[in-house]
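Novice: After the sequence you'll find the predicted model.
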Amino acid sequence: MIINTDEIKNIYVSSHYVDMRKSIDGLTQIVNLQFQMNVLDHSLFIFTNKARNRIKILYYESNGFWLFIKRLEHGRFKIEEHDDSNTRKITSTQLNWLLEGLEFEEKFKEKQLLI
């Protein structure tokens, strides 16, 4: 990825799918109004569509926004929908697992059990 993950404060995954027609302005509104978070605080915000075959990653750098889009030709991103919150915080390792198509939530649970 182009972004240096050492500079990222937090990584959040939206617990609910969003309309993938939304661009920077629409996703920024979701972060500010629904998540009640500051989109400018050097955090990554990850959104997925209902079919879970596309994700958008919103990130604010010092002078502007990045919007990354990834579409899977086969398979789905392993993101579970959660009713209890709007977002879940993940690690940079989990982000890599997610982008590789792995079960990042299961791997995280397994890692916690081993500790």
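Specialist: Great, that's in hand. Just so it is clear, the structure is predicted and the values come from calculations on it, not from any experiment.

Novice: alpha carbons only for contacts and neighbour counts from here, please
Specialist: OK.

Novice: Can you show me the strands along the protein?
Specialist: 11-14, 44-48, 54-61, 64-71, 87-90 (DSSP state E).

Novice: same for the first one, what does it pack against?
Specialist: Using 3 or more Cα pairs under 8 Å, 6 or more residues apart in numbering; DSSP states H and E as the contact test, the elements touching strand 11-14 are strand 44-48, strand 87-90.

Novice: Mean neighbour count and distance to Phe68 for those strands - can I get that in CSV?
Specialist: Converted to CSV, the helices and strands packed on strand 11-14 look like this (neighbours: other Cα atoms under 10 Å; distance: least, Cα to Cα, whole Å):
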stretch, mean neighbour count, distance to Phe68
strand 44-48, 24, 9
strand 87-90, 16, 17
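
Novice: next up, a second structure to put side by side with the first:
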Amino acid sequence: MFSPKQNLKIHIALGSTDMRKSIDGLSILVSEKFNLDPFSGHLFVFCNRKQTILKILYWDRNGFCLWHKRLEKDRFQWPRSKDAVMTIGAHELAWLIDGLSIHQKKAYKPLRFTSVF
């Protein structure tokens, strides 16, 4: 689905997004509202007000790709925050797509080590 990149970032647009927007409208949102580069190759995730539709926009070498998922039953557990954009990891995106919260209490926390040399 997505080409793996080492420095891939996943940005989710908190709040709701008008799902009538397609590639052009979503890329303008990324650029103007969130001050991010839509050509970065990072993933930009959007959700509708009813939390039944997700769209993921990304640039893939020579063109934009738009991934769309609509739930026929249930809702996505879209995070709530006062921020406009939240950066998450690949595990959190997978949880979100699967209908889970991005805040899994039993998930392992990432470890960060610094070199002593």
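Specialist: Looks like it arrived, so ask away. Since we're looking at a predicted model, the values are computed, not measured.

Novice: quick revisit: export the strands of the first structure to JSON lines and append columns for distance to Met20 of the first structure.
Specialist: JSON lines is the format used below for the strands of the first structure (distance: least, Cα to Cα, whole Å):
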{"stretch": "strand 11-14", "distance to Met20 of the first structure": "13"}
{"stretch": "strand 44-48", "distance to Met20 of the first structure": "7"}
{"stretch": "strand 54-61", "distance to Met20 of the first structure": "8"}
{"stretch": "strand 64-71", "distance to Met20 of the first structure": "10"}
{"stretch": "strand 87-90", "distance to Met20 of the first structure": "17"}
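
Novice: Compare those strands and give me the one nearest Gln112 of the first structure.
Specialist: Closest to Gln112 of the first structure of those is strand 87-90 (Cα to Cα; 13.1 Å).

Novice: mind checking how far the residue nearest in space to the middle of the second structure is from Ala90 of the second structure?
Specialist: Centroid-nearest residue in the second structure, with Cα atoms, centre = their mean: Val45, separated by 3.0 Å. Using Cα to Cα, to the nearest Å, we find Val45 of the second structure at a distance of 12 Å from Ala90 of the second structure.

Novice: any shared contact partners between the two?
Specialist: Common neighbours of Val45 of the second structure and Ala90, counting by Cα atoms under 8 Å, 6 or more residues apart in numbering, are Ile10.

Novice: just checking, what packs against the longest helix seen in the first structure?
Specialist: What stands out as the longest helix in the first structure, according to DSSP state H, is helix 104-114. Counting by 3+ Cα pairs under 8 Å, 6+ apart, the packing neighbours recorded for helix 104-114 of the first structure are helix 92-100.
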